[in-house]
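>>> coordinates only, no sequence provided:
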């Protein structure tokens, strides 16, 4: 006698009326790593490209080496923008006084000095349109967007304009990125490549 296999039921959580909240991200079981909350909806991360991984590593380590002592640089960590938005910038710079203990899962938006997003195929509209609007509304002073231009990094930098509450472009950087804010940096962007490419 053959037994028909049971149909598998989806294990995705069903959102409550009004959508998920920032607190729900810490309570929902079995969420994939790097799940974000955007407008009350869960956003799952796609597999990373090699460029994405190298760019995140580059900015994480480079900024850690030059950031002032009162700031902390953390990769892939969520920030509470409001009740229904808890995105996870690829790299974030925050005031050191909010880095409280190894068990914390998020930072308050008012402690974020700089948010960096490395654009992926599935995050283009979020990184170019949705997230910058939300970061600006949360009064995050600086936003950097890293684009992949044929394997080379192009970094679009933005600063919050206090009177309008929106970001204004402060430049597009290729090969070298020299900035005075939020703290002085002088970065060789050509290092965001495979090692063998550096020898060519």
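Received it, and whenever you're ready, just let me know what you need. Because the structure is a prediction, the values reported are computed rather than measured.
>>> rest of the way, CA atoms for contacts and neighbours
Fine.
>>> next, the contact list for residue 125, please.
Applying C-alpha atoms under 8 Å, 6 or more residues apart in numbering, one finds that residue 125 lies in contact with no residue.
>>> and residue 77, how many neighbours does it have?
By the criterion of other C-alpha atoms under 10 Å, residue 77 has 18 neighbours.
>>> go through the longest helix seen in the chain and flag the buried ones.
Residue-count comparison of every helix in the chain, with assignments taken from DSSP state H, identifies helix 50-66 as the longest. Of the residues in helix 50-66, those with enough neighbours to count as buried (16 or more other C-alpha atoms under 10 Å) are 51, 52, 54, 55, 56, 58, 59, 60, 62, 63, 64.
>>> list the contacts of the residue lying closest to residue 49 once chain neighbours are set aside.
In this structure, residue 49 finds its nearest non-sequential neighbour in residue 120, 7.7 Å apart by C-alpha to C-alpha, 6 or more residues apart in numbering. For residue 120, the contacting residues are 48, 49, 52, by C-alpha under 8 Å, 6+ apart.
>>> and the comparison structure, right after this:
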């Protein structure tokens, strides 16, 4: 057969090449065009999969429930970066932060020392991070309370696993598992009907 074959040029991608020592929190906060909810874990950028409906409505349910009873010296925030150190800027699904840490409507992060409670709603793609990596980092950084929210099976109501920091070991110890109602007295009075997710 006659004719010549020409190689098609390979498509070029615009993925950033990580610096030799990994990314820093400064990069996370200033790199243009990062997808929403990008996290920094151990110097690596973590991109989040599209949010599932359960994830979204569970965050709404907990945020509104927490805001009903949160003391005046705290604020409830969803999906904000928490700066742990130079190489770690995770984004809890919900954070309860000290009110005086809220400086302006323009701020894009909070310092870990201002966070009293971090909440992660588990997605299939974030399971390992939400069960292991992130709670370990939150505990080591001194966040006093951690909640992990998941569904045992599709279609089932949420289960909230509640943890409190042991300051000696810098690790979380489980303090309860809540199925239908999240009723707690620490870190402040909380009473959220988890069955309300059926109406959202």
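That came through, no problem. Keep in mind the model is a prediction, meaning the values are calculated, not measured.
>>> one step back: please work out which residues of structure 2 line up with the next helix or strand after the longest helix of structure 1.
Helices and strands here follow DSSP states H and E; after helix 50-66 of structure 1, the next one along the chain is strand 71-75. Against structure 2, the aligned range for strand 71-75 of structure 1 is residues 74-78 (TM-score structural alignment).
>>> the matching stretch against structure 1, how far on average?
Once the two models are superposed, stretch 74-78 of structure 2 sits on average 0.4 Å from its counterpart in structure 1 (mean C-alpha distance after the TM-score superposition for structure 1).
>>> quick one: the spatially most central residue of structure 1 from residue 9 of structure 1, how far?
Centroid-nearest residue in structure 1: residue 89, 1.3 Å away (criterion: C-alpha atoms, centre = their mean). For residue 89 of structure 1, the distance to residue 9 of structure 1 under the criterion C-alpha to C-alpha, to the nearest Å works out to 32 Å.
>>> do residue 160 of structure 1 as well
Residue 160 of structure 1 sits 46 Å away from residue 9 of structure 1, going by C-alpha to C-alpha.
>>> the two: which is more packed in?
Using other C-alpha under 10 Å as the criterion, residue 160 of structure 1 and residue 9 rank with residue 160 on top: 20 against 6.
>>> structure 2: which residue goes with the more buried one?
Taking TM-score structural alignment for the superposition, residue 160 of structure 1 sits opposite residue 165 in structure 2.
>>> could you pull out the strands for structure 1?
Listed in chain order, the strands found in structure 1 under DSSP state E are 36-38, 41-43, 71-75, 78-80, 91-95, 106-108, 112-118, 142-149, 152-161, 166-174, 176-179, 185-188.
>>> out of these, nearest to residue 3 of structure 1?
Taking C-alpha to C-alpha as the measure, the strands of structure 1 were each checked against residue 3 of structure 1, and strand 41-43 came out nearest at 36.3 Å.
>>> what's that closest one aligned against in structure 2?
Counting by TM-score structural alignment, strand 41-43 of structure 1 lines up with residues 44-46 of structure 2.
>>> for the matching stretch, list every residue counted as buried.
44, 45.
>>> try stretch 17-36 of structure 1
Of all the residues in stretch 17-36 of structure 1, those buried under the rule 16+ other C-alpha under 10 Å are 20, 21, 22, 25, 34, 35, 36.
>>> for the aligned residue in structure 2 for the first one, give its distance to residue 148 of structure 2.
Under the alignment (TM-score structural alignment), residue 20 of structure 1 pairs with residue 23 in structure 2. Distance from residue 23 of structure 2 to residue 148 of structure 2, counting by C-alpha to C-alpha: 27 Å.
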